[in-house]
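K.L.:
Have a look; sequence and predicted model below, questions after that.
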Amino acid sequence: MTPCALIRIIRYIALRIRVAACPGTTDPILNARLAQAERLWQQAVEDRKEMVEASGERAFPDGYIFPYNVWDFARPSFFCPHDLERAASPGPSAATNPAPELIFYSFGVNDDSSFEAALLKRTNAKIWGYDYRVNGWAKHIPAHQASRAHFTKAGIGKSVNKNKKPPFFTIRELMKINGHDYIDVVKMDIEGAEFDAISSLVSSVLGGQPDCHNASLPLGQLLVEIHLVDGGASFSTPKNLASFMEWWSWMENLGMRPVNNEDNWIGDNMSGKPRFMEYTLINVLNKRNKLL
């Protein structure tokens, strides 16, 4: 069996890790469970169409409260067949882990690097972090792990602008700069710019061919907080349910399956509306997924 780990972003509490089977596993029982998970996801896609029809045209996103909350249209419908574990103790780190090196990108560092510190402690990961608002990692990264955690003061968006101060890049351009054709895990908390950033990556994969079959995003797992906010001139966000569902479906068509979500209740409380949700998605089409 070749499992892969699913890391779920949890604000202000301990890091958790879910483990799910990768494509290509030889375990027949696990393969059967994964096939069932895919059927459940496909049924959820069909159910979503009826939900959209029943909801009609409403103000987005605040109008979608009854009969369906806006997040009901993107429910975690692909289940994880393994147990949930709290990452409280060290795992096999770089010095003792014989597994291939884990490539991890962190977009939106801000002033909290505890998640990245826990990842460095538990795995053999190398991390590339980007944020245009801060000058480096927070204090959580210990000095003896610093060589495995690379930081660049830069923003992430739908296009490259090296003349901007700080500069902005697309995910694909950063992969090219770093010499990566695949990222094992992407963590993204960029306050609404996630729509542009992911759309740009989708476009680079499809190459202008929206009906391209057998294509997948060049990443194993995506940990993203979705912000249904108005980006103004800085970035674009969905203006209605149809555009939100189109964006979400792009990711699913390229292999991503939602396995977990968690409300950011602090953000929701401040806005008075259900506008913030943290998701874990795994790529079921890419066989390069591997164990953390």
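P.N.:
Great, that's in hand. Residues are numbered from 1 along each chain as shown.
K.L.:
Could you use CA atoms for every contact and neighbour count after this?
P.N.:
Noted.
K.L.:
Touching, Val186 and Leu222? I think so.
P.N.:
Yes: Val186 is in contact with Leu222 according to CA atoms under 8 Å; the separation is 4.9 Å.
K.L.:
contacting residues around Met277?
P.N.:
Trp71, Glu225, Ile226, His227, Asn261, Glu262, Asp263, Asn264 (CA atoms under 8 Å, 6 or more residues apart in numbering).
K.L.:
ditto for Lys290
P.N.:
Lys290 makes contact with Thr2, Pro3, Cys4, Ala5, Cys22, Asp184 under the criterion CA under 8 Å, 6+ apart.
K.L.:
where do the strands sit along the stretch 101-250 of the chain?
P.N.:
Under the criterion DSSP state E, counting those that start in this stretch, the stretch 101-250 of the chain carries strands at the ranges 103-107, 126-130, 149-152, 155-156, 168-169, 183-188, 219-227.
K.L.:
Dump the ones you listed to CSV, plus mean neighbour count and distance to Leu34.
P.N.:
Supplementary listing: the strands of the stretch 101-250 of the chain in CSV, determined by neighbours: other CA atoms under 10 Å; distance: least, CA to CA, whole Å:
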stretch, mean neighbour count, distance to Leu34
strand 103-107, 22, 25
strand 126-130, 23, 29
strand 149-152, 17, 34
strand 155-156, 24, 33
strand 168-169, 20, 35
strand 183-188, 23, 20
strand 219-227, 23, 16
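K.L.:
Figure out which of these is closest to Cys80.
P.N.:
strand 219-227 (13.0 Å; CA to CA).
K.L.:
other SSEs contacting the closest one?
P.N.:
The elements that strand 219-227 packs onto, with contact taken as 3 or more CA pairs under 8 Å, 6 or more residues apart in numbering; DSSP states H and E, are strand 3-8, strand 183-188, strand 276-283.
K.L.:
Below is structure B, check it against A:
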Amino acid sequence: MKSAATTTTTRPGSWRSILASRPVVMALTTITFMVLYYQTLSNIQIDRSADCGTASCTSNNNNIINNHKNIDGNSNGISWLQLSPEEAQTGDVKSSTTDTGIDGGGRLGVYPGRRPKTVQYILHEAHKRYERMLKKRQEMLDFYGWGKSGFTEWHRVGYFWLYFPASFSCPHEIERVGPLDDGGKWVCGLSLYEEQPRAKCVMYSFGVNHETRFEGEMLDRTDCEIWAYDASVNQMGPETQGRPKVHFTSVYVGKEDRVDPQGNNWKTIKTLMAENGHDWIDILKIDIEHNEYQTLNRLMDDYEGGTLPFSQLLIEIHVDPQFIQFVDFKRFWERLEGFGVFPWWTEVNLVPVMFGDKPYASEYCWINTKGGAKNILIHNF
């Protein structure tokens, strides 16, 4: 006879059976996990707020700025975003451009690996990228050996594209001024000249002919004063005639002060600056049909061991076997680099192509990374 075993029977539908069911157990486990997960996230967010939601965040960002502000000696703060007093205190950036709908950005310092971009930091990074390009240039020269003596008919413009790319950076906005066709120029940091953080802006323009739409727009938009020189014409184009801030002289710029057999006056840049009482040029524009080499080589001779006296150089560079050989061109280019002047923009002049010829010139825009307080482009405003 079997003994009666004592058992506890759970009636269907009781609260114990409900709690013991698999779906309920899984649901309770999931809820517990989610609570712990969101609590962890909340703690992380609190830690971020502690770092970047108070003045300590601004202090941290200022330390980053200070670490990169000593390239040519000065920094006035964050250049990439204008902060309100509240935003500067909390680090919580809420500014936006209401007319375009552009968002002002997020909390400073939160995005991993990013830093507030001072002008000096941008230049520092541009130098590193340019060094990599220089290494590649030398490797190409060693490997191919192209153009070691002169520019060939078919490959002359190719040397620009292959050996001398515009690999540096303008640390401000860039904008084309003047016409979209031949005669227009790309300018680095035009807003700096429009806003006038300095007492004056000095611009030299060599080779104006009758194409002065670039100069005209610069006069319309800035307080720049222009000194223009070109002995091939007796006056400038209509955009500049009669304007008080334009000074035109029928003189050629070149490698020496002289009068040629045709009676034309030639003067060096240094001589013209001395005559005008200038020690610095904000914008130097040169379009003088092959004479750019002798003109700038003389300028580099005059300032050897020092700093070239301009902030940016806008120049059309011509390559023609009659005027320059490749080895001399390379030496000319490397001299500019040695002065801390680097190209940030280029475009091939395609006007000859319209007439069935091959292109033989390129527009280049350069920035001088030296000059201290005189050079408006290497400071934060």
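P.N.:
Noted; the coordinates are in hand. As the structure is a prediction and not an experimental result, all values here were calculated from the model.
K.L.:
tm score of chain vs chain?
P.N.:
After superposition, the two chains reach a TM-score of 0.77 (TM-score structural alignment, normalised by the length of structure 1), with 253 aligned residues with a CA RMSD of 2.9 Å.
K.L.:
Format the strands of the stretch 101-250 of structure 1 as CSV; extra columns: distance to Pro90 of structure 1.
P.N.:
Written out in CSV, the entries for the strands of the stretch 101-250 of structure 1 read as follows (distance: least, CA to CA, whole Å):
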stretch, distance to Pro90 of structure 1
strand 103-107, 18
strand 126-130, 16
strand 149-152, 18
strand 155-156, 31
strand 168-169, 34
strand 183-188, 19
strand 219-227, 21
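K.L.:
Looking at these, which is nearest to Gly56 of structure 1?
P.N.:
Taking CA to CA, strand 219-227 is the member of these nearest to Gly56 of structure 1, at 22.2 Å.
K.L.:
Pull up the aligned stretch in structure 2 for that closest one.
P.N.:
Under TM-score structural alignment, the match for strand 219-227 of structure 1 in structure 2 covers residues 310-318.
K.L.:
coming back round to it: nearest to Ile65 of structure 1, out of the helices and strands packed on strand 219-227 of structure 1?
P.N.:
Ile65 of structure 1 lies closest to strand 276-283 among these, at 14.1 Å (CA to CA).
K.L.:
so that closest one matches what in structure 2?
P.N.:
Taking TM-score structural alignment as the measure, structure 2 aligns residues 361-368 with strand 276-283 of structure 1.
K.L.:
Tell me the buried residues in that stretch?
P.N.:
Of the residues in stretch 361-368 of structure 2, those scored as buried under the neighbour-count criterion (16 or more other CA atoms under 10 Å) are Ala361, Ser362, Glu363, Tyr364, Cys365, Trp366, Ile367, Asn368.
K.L.:
Next up, the contacts around the first one.
P.N.:
Applying CA under 8 Å, 6+ apart, we find Ala361 of structure 2 in contact with Val157, Glu316, Ile317, His318, Val319, Val348, Asn349.
K.L.:
any idea how far Asp230 of structure 2 is from it?
P.N.:
Noted for Ala361 of structure 2: a distance of 20 Å to Asp230 of structure 2, by CA to CA, to the nearest Å.
K.L.:
Show me what Asp223 of structure 2 aligns to in structure 1.
P.N.:
Alignment of Asp223 of structure 2 against structure 1 is given by TM-score structural alignment, with Asn124 as its counterpart.
K.L.:
Around that match, how many other residues sit close by?
P.N.:
Asn124 of structure 1 sits with 23 neighbouring residues when counted by other CA atoms under 10 Å.
K.L.:
Can you find the partner of Lys255 of structure 2 in structure 1?
P.N.:
Across the two structures, Lys255 of structure 2 finds its equivalent in Lys158 of structure 1, going by TM-score structural alignment.
K.L.:
That match reaches Glu194, doesn't it?
P.N.:
No: the pair Lys158 of structure 1 and Glu194 does not pass the contact test of CA under 8 Å, sitting 9.1 Å apart.
K.L.:
could you point out which element follows the helix or strand encompassing Gln120 of structure 2?
P.N.:
In this structure, Gln120 of structure 2 sits in helix 119-144 according to DSSP states H and E. Once helix 119-144 of structure 2 ends, the next helix or strand along the chain (criterion: DSSP H and E) is helix 158-163.
K.L.:
by contact count, what packs against that next one?
P.N.:
helix 119-144.
K.L.:
Of all the residues in the helix it packs on, which ones are buried?
P.N.:
Residues of helix 119-144 of structure 2 classed as buried by neighbour count (16+ other CA under 10 Å): Val119, Gln120, Tyr121, Ile122, Leu123, His124, Ala126, His127, Tyr130, Met133, Arg137.
K.L.:
what does the fifth one align to in structure 1?
P.N.:
Right, the one you point to is Leu123 of structure 2. Residue mapping for Leu123 of structure 2 onto structure 1 gives Leu34, with TM-score structural alignment as the criterion.
K.L.:
ok, so what distance separates its match from Gly24 of structure 1?
P.N.:
The spacing between Leu34 of structure 1 and Gly24 of structure 1, counted by CA to CA, is 11 Å.
K.L.:
Now for the most centrally placed residue in structure 1: which residues touch it?
P.N.:
Most central residue of structure 1, judged by C-alpha distance to the mean C-alpha position with CA atoms, centre = their mean, is Leu222 at 2.3 Å. Shown here is Leu222 of structure 1, whose contacts under the criterion CA under 8 Å, 6+ apart are Val185, Val186, Lys187, Met188, Tyr279, Thr280, Leu281, Ile282.
K.L.:
Apply 6 Å and report the result again.
P.N.:
Val185, Val186, Thr280, Leu281 (CA atoms under 6 Å, 6 or more residues apart in numbering).
K.L.:
Now check the first one against structure 2: what is it aligned to?
P.N.:
Val185 of structure 1 maps onto Ile283 of structure 2 when the alignment is built from TM-score structural alignment.
K.L.:
Against Phe164 of structure 2, how distant is the nearest residue to that match once chain neighbours are set aside?
P.N.:
In this structure, Ile283 of structure 2 finds its nearest non-sequential neighbour in Met203, 4.7 Å apart by CA to CA, 6 or more residues apart in numbering. Plainly put, Met203 of structure 2 is 26 Å away from Phe164 of structure 2 if you go by CA to CA.
K.L.:
returning to what we had before: which of the contacts of Ala361 of structure 2 map to contacts in structure 1?
P.N.:
Among these, the ones whose aligned partners also stay in contact in structure 1 (both residues aligned by TM-score structural alignment, their matches' CA atoms under 8 Å) are Glu316, Ile317, His318, Val319, Val348, Asn349.
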